[in-house]
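[1] here is my input; please provide its structure:
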Amino acid sequence: MSVANILTNIKSKLIVSCQAPINSPLHDPLIIAAIAQASVNNGAAAVRIDTPAHVKAVRQQIPNIPIIGLWKQQIPGYEVYITPTLAATDALAQANADIIAIDATDRQRPNHETVTQLIEHIHTKLGKLVMADVDSIENAIAATQAGADIVATTLYGYTKQTQACNPPGWELLKQMVAKLDIPVICEGGIASPAMAQKALQLGAYAVVVGTAITGIDLKVKEFQAIFEG
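    Have a look, this model is predicted:
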């Protein structure tokens, strides 16, 4: 699928994040692939998938749907965990992700690698699009200047600078739409169709929904808390 087709196919559409906690029985490549297929069958234009193994399984299941690949890796001494290294981008490309999502905050990265280096590597060596996950307008602008193809509000509320904030980042979304000339995706905290509609009304190019659709483990815990109260 060409770059132009990928971006056209996701415009004003739903992207479903198909992930599960590592200790969940759902954290299995075949199960994640089935969840992704169910999402696509019901209208999702693309899926967001964690780990190369899951990306590979999903690609085999849905060969013609855009996959946003990422690899969450907890590396001691670093807060960055969404595709933190060049090696991680290589593995996602090999697994056939169409878009590679990276943490594009200004936090220190392993191996002294920079956001600019990752974006250049993904473009020139891997031939893939880059989705820059950010937490602030400053990091969104920096990611755009570094060459990102898409910027998303994914990390709003999940960094030290924004830990007092609750996603969705409506104000951040509005700022990004107003100041950037690349597609802006709203991700994080979208808990209902009405919230997804609001994101589109604020100018989001597309909307990613995860827990509200695929987060079985967390949803059960929320309900169970009522019975334990």
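[2] drop to CA atoms for contacts and neighbour counts, all remaining ones
    Fine.
[3] would you map the helices across this protein?
    Ranges of helices in the chain, per DSSP state H, are 3-10, 29-41, 52-61, 86-94, 115-124, 137-145, 170-179, 193-201, 211-214, 216-228.
[4] for the fourth one, buried residues please.
    Of the residues in helix 86-94, 86, 88-93 count as buried by neighbour count, 16 or more other CA atoms under 10 Å.
[5] adding distance to Pro76, write these out as a markdown table.
    Output for these, formatted as a markdown table (distance: CA to CA, whole Å):
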| residue | distance to Pro76 |
| --- | --- |
| Leu86 | 17 |
| Ala88 | 16 |
| Thr89 | 19 |
| Asp90 | 21 |
| Ala91 | 20 |
| Leu92 | 21 |
| Ala93 | 24 |
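[6] now, which of the residues you listed sits nearest Leu172?
    Proximity of the buried residues of helix 86-94 to Leu172 (CA to CA) peaks at Thr89, which lies at 26.6 Å.
[7] show me the contacts for the closest one.
    70, 83, 100, 118, 122 (CA atoms under 8 Å, 6 or more residues apart in numbering).
[8] can you redo those residues as JSON lines with distance to Ala33 and neighbour count?
    Shown next, in JSON lines, are those (distance: CA to CA, whole Å; neighbours: other CA atoms under 10 Å):
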{"residue": "Leu70", "distance to Ala33": "15", "neighbour count": "29"}
{"residue": "Thr83", "distance to Ala33": "20", "neighbour count": "26"}
{"residue": "Ile100", "distance to Ala33": "18", "neighbour count": "28"}
{"residue": "Leu118", "distance to Ala33": "27", "neighbour count": "23"}
{"residue": "Ile122", "distance to Ala33": "24", "neighbour count": "21"}
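[9] second input sequence below; structure requested for side-by-side comparison:
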Amino acid sequence: MMNNTLITNLKSGLIVSCQALKEEPLFGSEHMVSMALAAEEGGAVGIRANTPNDISAIKNRSSLPVIGLYKKHYSDSDVYITPTIQEVMEVVEAGADFVAIDCTRQKRPQGISLQQFIHQIRYRFPTTAIVADISTFEEGVAAMDLGLDVISTTMSGYTPYSKQQEEPDIDLVSRLSALHRTPVLAEGRISTPEQCVACLHAGAHAVVVGTAITRPQEITRRFVNAIHAGTQA
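    Presented below is the predicted three-dimensional model:
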């Protein structure tokens, strides 16, 4: 199993998700490294990063632990966060300290079960910490039963059957944390420092924030929408 010190060091801290899609202005490893370094300078305890290129580039420049993932789409599945052992291998080889995988109940690529997938990862990479991205309480419990190292509420609101809301799913964080079984990361739609604190008070081990920090086009849009709403009233 992995070194628990990695998880302990995240306690009550902020993990910044530094990701950009191909169609976004800040796409590219150079930009994501800059984001990660800025997050580190600001006091973040970890980085969440997508693609082997970004993970490797960030690890080469930043001292922070990286939760790595690799978004890939397969025609036979809606699962896209590090969906197969191939993506896991590339994330691990890029130097990620944790690998984040989709642990929802959605059908997986190639028809394998989540339990089979976990077995593949543990067999190939027995010392790598696994972060389970889940969308419901039941999925979180199932991930705990499978012995995953960290649970993250990343997918709440992003599966058809999970709670659809604009606010972070603090109730989900609270229910999973109350089990006192596996550290829980609060992630998803967290846009203010006050919401971060609320998640920690609800029992989150640490908080992950992405869009509100590292996607300036979305930050700008929030301000513009507020201006429009405030001046047209």
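[10] tm score of chain vs chain?
    Put the two chains on top of each other and the TM-score (TM-score structural alignment, normalised by the length of the first structure) is 0.93; 227 aligned residues with a CA RMSD of 1.8 Å.
[11] so for the second structure, the centremost residue is which one?
    Thr154 (5.5 Å; CA atoms, centre = their mean).
[12] which of the helices of the first structure is buried the deepest?
    Highest mean neighbour count of the helices of the first structure: helix 52-61, a mean of 22 (counted as mean count of other CA atoms under 10 Å).
[13] just to revisit the earlier point, out of the helices of the first structure, which gets nearest to Arg109 of the first structure?
    Among the helices of the first structure, helix 115-124 comes nearest to Arg109 of the first structure, with 8.5 Å by CA to CA.
[14] what's the angle between that closest one and helix 86-94?
    With axes from the mean of the first three to the mean of the last three CA atoms, to 10 degrees applied, the angle from helix 115-124 of the first structure to helix 86-94 works out at 30 degrees.
[15] so how much does helix 115-124 of the first structure differ from the second structure once superposed?
    Its matched residues in the second structure lie on average 2.6 Å from helix 115-124 of the first structure after superposition (mean CA distance after the TM-score superposition for the first structure).
[16] which ones are touching the residue nearest to the centre of the second structure?
    133-135, 186-188.
[17] ok, Ile65 of the first structure next?
    Contacts of Ile65 of the first structure by CA under 8 Å, 6+ apart are 45-47.
[18] repeat for Val209 of the second structure
    14-17, 187-191.
[19] try 7 Å
    By CA atoms under 7 Å, 6 or more residues apart in numbering, the contact list for Val209 of the second structure reads 15-17, 187, 190.
[20] which one of the helices of the first structure lies closest to Asp106 of the first structure?
    Among these, helix 137-145 sits nearest to Asp106 of the first structure (CA to CA), with 6.6 Å.
[21] return the distance of the closest one from the chain's centre.
    Relative to the centre of its chain, helix 137-145 of the first structure is centred 16 Å away, using CA atoms, centre = their mean, to the nearest Å.
[22] have a look at how far, on average, it is from the second structure.
    Relative to the second structure, helix 137-145 of the first structure is 0.7 Å off (mean CA distance after the TM-score superposition for the first structure).
[23] what's that helix packed up against?
    Under the contact criterion of 3 or more CA pairs under 7 Å, 6 or more residues apart in numbering; DSSP states H and E, helix 137-145 of the first structure touches helix 170-179.
[24] alright, that wraps it up for me.
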